[in-house]
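just a sequence and a predicted model for now, questions to come.
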Amino acid sequence: MSRWLRSRLPAHLVPSRIAVLDAIPLGTTGKADRAALAAWVFDRGSAEYAAPRTEAERLVAEEVAAAFGLPGIGVHDRFSESGGHSLAAARAVTPLRESTGRVVTLAEFLSDGTVAAVARRLADAPAAAPSSALEENPSRESYPLTGTQRDLWTLAQLGSTGTATTVAWRLRLRGRVSVPALRAAADGIVARHEVLRGTIGDHDGEPVMVVGPPVPVPVDVHDLRGLADADRRAGELATAAARHAFDLTEDTPLLRITLLRLADDVADLIVVSDHIATDGASVGVLMAELAGAPVASFAQVGAVALRERALAEVPGERDRPAAYWSGELAGAIPPDALFDRVVHGRRRFAGERISTPLPESLGSAVRALAESTGVTPFAVYLSAMGGAGRRTGAGQGRAAGNGGRAPGPARARTHVGPLVDVLPVRLRLGADTSFRDLLRAAMTTAAHAIDHRGLSSGELTALWGGDRPAGVPLTPVSIAVQPDGVPLSAHGPDTRLDLLGELPTGGSRTPLTVFVNATVDGAELIVEHDPSWRAPCRARWFTRSLLHLLHAAVVHQPRHRQAARRAQPVRHGRAGRGALRCDRRESPSLGHRVSRRSRLMAGSAFSNNFDQGRRPRSLVGSARSR
């Protein structure tokens, strides 16, 4: 089959793995269950398997297979064709460093691309600094905050909405709906994961996480069975529940659940927490444990914080990232030109969202383009956002906003907690930069940023050397791409939980964030913006431009160069306090129109260049994982 396809299709359109199934697994909505498909172990078919030949290749193959969730991997199998997205790669790099005592950076790992190449690099790789293992201490009552938690604590104090760090998910429960069982499962989660029963205290002028005893999780129950307006009422209740503001100095646990009973065997769960205790990857653990299938082992966030502190005290450990960021951020200009105004002082951290379904054809084309160019889907979305930011907001200035959320520390075990890094990603766009050139630059720059993580946002701002008003982040633009492997469904003895999506909380952590999320119903693109920084009409234009540019970047049709240029909105003059008059020809169904109008064929660049004749620009944005 592969040979037949290769004889008729461009290389980037040939599937890397093929399996024959009796039937496509379906989700609760009747659509293909992507999570079940992703978990399928593919037969290698006629592909030649090359077994490890040396001890180094055996060690690398074992770590890579474990990180990628594969039963095995050949020494010549390309990582990009074997599930090697950046988060999986990060999970492989750390244990390799610990088991070999040698440093192979994430950028080198992704560039080498095979077990054989990484094993050869290990022979001459520099020695790693002594590592510090995670050490659990159940009797300990307080821990330092991780770097991410410190940033979030600062954010929570600056915002006036109270929901800047709130996170909420909507889950669909099918099967036996038992409120006592739900309460017991939720209470068990809090008992197992210390961070959910922590409050922020003070120790010698430093914020610490004080771990309290287990307490019951508040569970609000609303029976909507038989109501004529059940859907409307469920939406109102979900919206209200998602806007809960936690007092991080007093409230415990940092978990609340609202149950909306829709039928005898169907209910929606609104699960609300705070980002200082959870992140996007935590939802998989929460779903599994709520469904009655608790994870066997997990890491406590306090242990991670202690390891961070121990590593920071290693002589010279912080010199390497400090040297890198001093050079990388030199001369960088924050992307303030994207916004109507920059709000100084105590920001409200308000958040409004624009959600658009991503057609499956578009998502498939993004993945195909990523594989054909040796990058990850994250790099494709990051590059598209860079181009969209330049077209919609930078004007004639030298900088525009861009950003990405990249994986933080590799996770040896499952966890509940914000184990992420917030990193700047700086893209340099020249007059002749093609989209494929931008893809490679985005991948390389993001990988280097991850390799040099470990400094706080305050330290990064100090290394940048510029002046930022209080409450104004160095990188007010970010993009978060949900990595493969986050479960979309969880099964218990007599229940099933499906992830319907993340809910708006009325707050925002940055003035402009783009989310690419996966749900049981498919992927969605969400633009979250602070209306005090950017007018809602301009945020809608940004969303339209981003989708048009992304579509044109992966579609192989001659007219798409013109289509990408038509996607650029017409900017009108400002009126009063930065207000913007917007074109009224806005389409709420852009995602569906994109899906209808083309057959997606990955691989083409959307344009030979960005804005011919203009000077090269530097784009700087934030990168953080979910």
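Received it, and whenever you're ready, just let me know what you need. Numbers count the residues shown, from 1 in each chain.

could you use CA atoms for every contact and neighbour count after this?
Will do.

what's residue 151 in contact with, if anything?
456, 457 (Cα atoms under 8 Å, 6 or more residues apart in numbering).

ok but it is inside a helix, no?
Yes - the assignment for residue 151 by DSSP: H, G, I helix; E, B strand; the rest coil puts it in a helix.

wait, isn't residue 294 in contact with residue 288?
Yes - between residue 294 and residue 288 a contact is recorded at 6.0 Å, counting by Cα atoms under 8 Å.

for the closest residue in space to residue 456 that isn't next to it in sequence, give me its contacts.
Taking Cα to Cα, 6 or more residues apart in numbering, and ignoring the residues beside it in sequence, residue 456 has residue 147 as its nearest neighbour in space, at 5.8 Å. Neighbouring residues of residue 147 by Cα under 8 Å, 6+ apart: 305, 421, 454, 455, 456.

for the last one, the count of nearby residues, please.
By the other Cα atoms under 10 Å criterion, the neighbourhood of residue 456 contains 17 residues.

measure it to residue 150 for me?
Using Cα to Cα, to the nearest Å, we find residue 456 at a distance of 8 Å from residue 150.

then the fourth one?
Separation of residue 455 from residue 150 (Cα to Cα): 11 Å.

what's the answer for residue 288, then?
For residue 288, the distance to residue 150 - Cα to Cα - is 28 Å.

comparison target below:
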Amino acid sequence: RNATEEKLAEVFALVLRVERVGIHSDFFSLGGHSLLATQLVSRVRAAFGAEVPLRALFEAPTVAALAERLRTATSGPRLPPLTRATYEGPPPLSFAQQRLWLLDQLQPGSAAYNIPAALRLKGQVDVEALRRAFEALVARHETLRTTLVQHQGQPAQRIHSPSAWTLPVLDVSSLPEAQRDEEARRLANLEARRPFDLEAGPLLRTSLVRLGDAEHLLLVTMHHIVSDGWSMGVLVRELTALYAAFHAGQVPTLAPLSVQYADFAIWQQEWLQGETLETQLSYWKEKLAGAPSALDLPTDRPRPPVQSHRGATVDVRFPPEVSQALKTLAQREGATPFMLLLAAWQLLLSRYSGQDDISVGSPIAGRTQAETEGLIGFFINTLVLRAQLNPRATFRELLAQVRGTTLAAYEHQHVPFEKLVEVLQPVRDLSRSALFQAMFSLQNTPIEALRVPGLSFEQHPLESNSAKFDLTLTLQDSSQGFIGVLEYSSDLFDASTVQRMVGHLGVLLEAIAAKPDATLASLPLLTAPERQQLLVEWNGPSAEFPRDLCLHDAFAAQALRTPDALAVICREEQLTFRELDTRANQLAHRLVRLGVGPDVRVVLCVERSVEALVGILGTLKAGGAYVPIDPSYPREWLSHVLLDTGAPVVLTQQRLRDSLPPHAAHDICLDSDADSLSREALEAPVTSVTPEHLAYIIYTSGSTGRPKGVMIQHRSVLNLRVALAATVHSDAQTAERVSVNAPLSFDASVKQLIQVLDGHTLCIVPDEARADVRELVHRIGQDALDVLDCSPAHLRLLVDEGLLESQSIPRRVLVGGEAVDPATWRHLAQVPRPRVFNVYGPTECTVDATACAFDASPTPTIGRPLPNVRVYVLDRTLRPVPVGVAGELFIGGEGVARGYLNRPELTADRFIPDAFSSTPGARLYRTGDVVRWRADGMLDYLGRADFQVKVRGFRIELGEIEACLLGHPAVHAAVVLAREDVPGDKRLVAYLVPEEGQSLDATEVRSFLKQHLPEYMVPSAFLVLESLPLNTNGKVDRKALPAPQGTALASTYVAPRTPAEEQLAALFIQVLRVERVGIHDDFFALGGHSLLATQLVSRVRATFRVELPLRALFEAPTVAALAGRIQSQTPSLRLPPLTRLQVEGPQPLSFAQQRLWFLDQLTPGDASYNLPTALRLTGQVDVESLRRAFEALVARHDSLRTTFHEH
């Protein structure tokens, strides 16, 4: 309708490559996407001289609406024009190049940033025309003949003059077809993995593999530092035109380039500074403030201290119908497919990591000016796109958030990623990339079809064995739907894990397409077979147990079967089954007269003894529930239990009676009252107790300091008896001798005591033997124990005391109560006897819920559910998590307690309805333990949810550090805590116990950890102890560990101590421009960044004459650490003088010679690396003198009379 609309319609049509555009046609409906939107904004800027933000196009996506925006637009800051620059000396690197140059310095020889391509050409190839086409392409684009050098301590570009281009032809056509294709594939993958030397160049490699007269494989590899995805499109388009021209004998007619990449680099450095840079940076500083430092994805292996960039890919393919539904949804929401897929990717990462704050990297073309569209070069920038996910929000709401974040990021896209890292100063960590560890890209760069006269081509797949990040999802829109690859770090993940992740993303996308208004928490991840596996197949098998009996009924039946067999032994005292049954009956009659009956509590305050067993059985036979208490506990604690239970009777022993606080209950002393009890009736009293009544109540510590009583029914204990008999004790053929060594107030005593129900003999370990490890080992042998039950820490002490070398080794050992360290697991898995079982379970689930023999798994695991036990690994919204993903363990089934005595609110919080069970009233117990399913159906215990800490923004599993410490040969035991002894300064502290006869040096242990863990997981202080404090249950008492003293946690200034430290401190001060630097001050914490690091390393090399890699500064960022590194490495790193050697026999090749020898092996007889020279001589030539000159030259230089052969 007017000139503005007419001009805008032309720009729309040009960018979208359509014939015409109406004023009300939607840019995105016509095929527009974010990349084309950037081009459109660039063209609008050039055509109208107006700076239109990218957001404006999303808000006004039609010609008419955008014309109105242009009419009312106010003048804002405009990009300066990009023109030819004049410069003296090497031009600088662009910001993007600086980052890749730094990464290459940190890991020289990595092929992670190679951009390989392989094209299968069918038809007659004009090799010379193809060679000339590449030669012309390199002459046309300066960046393809650029190498990177250091100039005055800074990286810079060296642009070389155009020269002849070689196109090696590797002929494999003579091989049999199958072998030929395999060799071609091998050569292509070999070429793709071959690293570049950024200083030597060239940074473009081409070769042609001849498969036959009419079939070739064209291999093109560029380093990312001179190219990007867009550049590949430029290369294909121009290569096609140049080849066609040379093949036809014509002169190419490509339009000249108005600028080169170096012009862009200079323009960027000059424009992006001062107020312009600060304005852009202020957005990012605000947007990323408080973002997590790390994405804590579950991995199959521990993260190595330094990224190796080893990787692989799995294919990704989403069906056309789902892809179309997603595109329709995105359009309806005013978003692009990129935004929708990014939101889904962030949601998947959130569900896998358990984090609600997810930052993902995403590349952006960076070609905001029309002049850059035809250039080959590295323009791409990386944006950090952060999403904060509320599980109760809908996906539509998340998409709106992601849309807004993405558009704002586009408006501030000029800030180079490395500049962002420099300003935000995240914790430097060589084990992962800064600011994000997962990437997402939707490829929509204009890669045009390669149309070559007389040739057809197809893309040849290449193996990928590198990974830039932990995960990189790359998709493209195709006629088959969204397809692509998920690249992953093979240091961290197995292929099967990543394939599962792709499957979960597919399930998620299908659900999003169907129900965009569903809450994020309700969107499914699992496939139907996975749900069946996790919820049904991997749960405990069903097993029959006597549901109509109580515990005392089972004992009475056993007493009838084996009346004269020994039931219990304690020191010199022992009882047969008949005797124990009789004494328990007599006590039961007394208790019934005192008011004990079903669910009536009886407090048991006795030592482990025969009387204790009589008291327990007597209470059960009276119908009551026994409540064991430890007389050594504080009187306040005991008073609470006595009051809370309302027990009418306390069973005790005369010597313990005075330790009890005042109470109203009737006391029975099982020792001094034995005579009067012996006059009670011998048969069992008749009661109305049922399996649903309580068998016992055990009090555990509460988070508020108030102990809570866990109520367990007869039915649950009888199920435990059957479950253990079918698993852990399945090989017990005859009656065995079972140790009773756990405190009666600890639930482990229950599984020890119930072995008597199957006819086994209980051997009660006296307190003095339990406290003395040497005495306990002696007692185990003296009593010929078959079964021992203890904590891992206690077992380690027993092994150290010679348990495995004693004459009588138990058949089985059950360990539980805390995690088993890997070293102990590996050691005990290999011993023939005892067979060790790891049993796991909270008191609230009747002692044990899962079990696994050490020899059934190479690494620690809590195993599989016991019979009639159901376990679920759930996220915060109580949905099952996939295999490998951490979640909270919930336990259901027969073992679940009734609840907490007199604590209905706490019971309702910890015991919740079982949504996965069809049994009415079924409940789950929330354990607070973090676990994950393994692919084999076993459970890995990851720790308590409250043992997971955050230090400097990193989420850390303390158990992972402890396991690493235990891998040190001189460390016998280790515990790590996160302490905040100085307010606001939370640090990791390691407590170590050395192996016998060994000493521990904190510096050496710290160095050991740095070889296995990221820097942020290395404790700040190390305390060496004689032993770790244990509580009464044999577990490590973390609260009793001492606070570090002295300077262990100090961060005060420490002056240099040696000349080397003085020199280094001076260099730190020069580079950082600060007044002083202490020997323990961190270079990066003082404001150092990547480019300053290169300057410092350059000066260190010059000062100390050592060849120090840049990576050394990241690994040793303090004066003290770097001085130590230099001192320890000086002999091997100091450049030796070059002198004449006396040698005999064949000599090795130089590295450069090795490369050319290898290429000659690939293509024997190839003349590509000949260096020919022809000189026209005018005048009289003395041929003999010339001959003798060559003869002397050859005699003078060994290399001219050298040949190469294999030796």
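Yep, it's here. Source: prediction; values computed, not measured.

just to revisit the earlier point, which of the contacts of residue 147 of structure 1 still touch in structure 2?
Among these, the contacts conserved in structure 2 (both residues aligned by TM-score structural alignment, their matches' Cα atoms under 8 Å) are 305, 456.

what ranges does the stretch 751-900 of structure 2 have for its strands?
Under the criterion DSSP state E, counting those that start in this stretch, strands of the stretch 751-900 of structure 2 are mapped to 761-764, 787-790, 812-815, 835-840, 850-853, 864-865, 869-874, 887-893, 899-900.

ok, now the stretch 301-450 of structure 1?
With strands called from DSSP E, counting those that start in this stretch, the stretch 301-450 of structure 1 shows them at 352-358, 399-401, 414-415, 422-429.

so which of the strands of the stretch 751-900 of structure 2 gets nearest residue 1098 of structure 2?
Of all the strands of the stretch 751-900 of structure 2, strand 887-893 sits nearest to residue 1098 of structure 2, with 47.4 Å by Cα to Cα.

so what corresponds to residue 290 of structure 1 in structure 2?
In structure 2, residue 290 of structure 1 lines up with residue 239, judged by TM-score structural alignment.

surely that match is in contact with residue 132?
No - under the criterion of Cα under 8 Å, residue 239 of structure 2 makes no contact with residue 132, lying 9.7 Å away.

any idea how far residue 340 of structure 2 lies from residue 403 of structure 2?
8 Å.

what do you get for residue 218 of structure 2?
As judged by Cα to Cα, residue 218 of structure 2 and residue 403 of structure 2 stand 40 Å apart.

determine the longest helix present in structure 1.
Longest helix in structure 1, counting residues (DSSP state H): helix 536-554.

what's the average distance of that helix to structure 2?
Once fitted to structure 2, helix 536-554 of structure 1 is off its aligned match by 2.7 Å on average (mean Cα distance after the TM-score superposition for structure 1).

next, the angle strand 352-358 makes with that helix.
Comparing the axes of helix 536-554 of structure 1 and strand 352-358 via axes from the mean of the first three to the mean of the last three Cα atoms, to 10 degrees yields an angle of 30 degrees.

same for helix 536-554 of structure 1, what does it pack against?
If contacts are counted by 3 or more Cα pairs under 8 Å, 6 or more residues apart in numbering; DSSP states H and E, helix 536-554 of structure 1 sits against helix 360-373, helix 377-393, strand 522-529, helix 560-566, helix 590-597.
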